[in-house]
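below are the sequence and a predicted model for it; my questions follow.
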Amino acid sequence: MTTERREPAPDADERTMLEGWLEYHRRTLAWKCEGLTDEQLRTASVSPSGLTLMGLVRHMAEVERSWYRRVLAAEDAGPLHYSDEDPDGDFRVTGSDTWQETLATWQAEIEAARRNAEGFPLDEMGRGKHARTGERFSLRWIHTHMIEEYARHNGHADLIRESLDGATGD
């Protein structure tokens, strides 16, 4: 199976453009993980970094959850993989973590994000506040931040994937 990715049309309106680029980057991360075993997805690329593809996907599930459920919709959605004692727990994977479970969790958070953003005005401030800063953010800001977050981590995913099996691509 090959993940389909499409860039938004160059003349799209702002919302379509933002959501199109966000979807493009979500699909890019999925594409970088395609065809690998659970063991490969749990393999760190370069010592001393412990960064793995599965860890990146777990992290992005947390980020989707935080911005679209907590900050945008003010849902009481606790962390999935981290805690106060282990704030980087989303990046830490063990031999018992599976791709099937990781992918299902990430996709569920993406679906919740889409549902919460649907019909929400771009310039309206979210109903919730950021946990650390107490600030509120517009959907426009959240979408833009998420594009940046995925783009940055997709660069990491490129390097990890290449170190695993030599596969490259944008």
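The structure has been received and is ready for your questions.

hey, let's count contacts and neighbours off CA atoms from now on
OK.

now for the lengthiest helix in the chain, which elements pack on it?
Counting residues, the longest helix in the chain under DSSP state H turns out to be helix 139-165. Applying 3 or more C-alpha pairs under 8 Å, 6 or more residues apart in numbering; DSSP states H and E, one finds that helix 139-165 contacts helix 14-33, helix 53-64.

give me the angle between the shortest one and helix 14-33.
For helix 53-64 against helix 14-33, the angle by axes from the mean of the first three to the mean of the last three C-alpha atoms, to 10 degrees is 160 degrees.

this is the other structure I want to compare:
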Amino acid sequence: MTTDHTAVPERVYPATTTGERQALEQWLEFHRATLAAKCADLTDEQLRTASVPPSDLSLLGLVRHMAEVERGWFRKVLAGEEAEWLYADDKDDDRDMHPTGEDTYAEAYATWQAEIAHARTLAAGHALDDLGAGSHHRTGDLINLRWIYLHMIEEYARHNGHADLLRERIDGSTGA
């Protein structure tokens, strides 16, 4: 079964002469779309394909992970919501990165896109300097929206590098 290619967002390069907030939002959207593009036209089996031993990193795992990351930073830290993790459980804190044969890209993609939509809504109600209602889960630090945007761009950029290598391993596709 292949993915629904109509759902893949268009990758739009960020404008070069915009203000800070628009630049941050555009770069984040660009990186979100890049990960979706890396997963396009692949079967669930291909999306579950791990990189190389001993790593079990896969494109499906990355999409599930980024759904958790969106949820954590925007719902938990920015909005202070008591949102449960989507995939992690008592047995496996990194279950997002460990999809099983039962897990599908359709579910992961829909969940990821729902978290992105909710993140956009939450962020729209805040200025860049606004501190989140929650705190960093490890340090307890309060964090502003600007820092969240910068971290999200870094997180996607790092994982999009992984996605480049995974996609090349799967079908030789490079670029984009």
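Happy to help now that I have it. Keep in mind that this is a model prediction, so the values were computed, not measured.

now what about the TM-score between them?
Superposed pair, TM-score by TM-score structural alignment, normalised by the length of structure 1: 0.97. Supporting alignment: 170 aligned residues with a C-alpha RMSD of 1.1 Å.

quick one on the thing from earlier: reformat the helices and strands packed on helix 139-165 of structure 1 as JSON lines; add mean neighbour count and distance to residue 6 of structure 1.
Supplementary listing: these in JSON lines, determined by neighbours: other C-alpha atoms under 10 Å; distance: least, C-alpha to C-alpha, whole Å:
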{"stretch": "helix 14-33", "mean neighbour count": "20", "distance to residue 6 of structure 1": "6"}
{"stretch": "helix 53-64", "mean neighbour count": "24", "distance to residue 6 of structure 1": "20"}
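
out of these, which gets nearest to residue 169 of structure 1?
The closest of these to residue 169 of structure 1 is helix 14-33. By C-alpha to C-alpha, the value is 8.9 Å.

in structure 1, which residue is most central in space?
Nearest to the mean C-alpha position of structure 1, by C-alpha atoms, centre = their mean, lies residue 60 at 2.8 Å.

about what we covered before: which stretch of structure 2 lines up against the longest helix of structure 1?
Structural correspondence for helix 139-165 of structure 1: residues 145-171 of structure 2, per TM-score structural alignment.

to residue 120 of structure 1, which of the helices and strands packed on helix 139-165 of structure 1 lies closest?
Across those, the minimum distance to residue 120 of structure 1, taken as C-alpha to C-alpha, is reached by helix 14-33, at 10.5 Å.

which residue numbers in structure 2 go with that closest one?
Aligned using TM-score structural alignment, helix 14-33 of structure 1 spans residues 20-39 in structure 2.

give me the mean distance between that stretch and structure 1.
The superposed stretch 20-39 of structure 2 is, by mean C-alpha distance after the TM-score superposition for structure 1, a mean 0.1 Å from where its aligned residues fall in structure 1.
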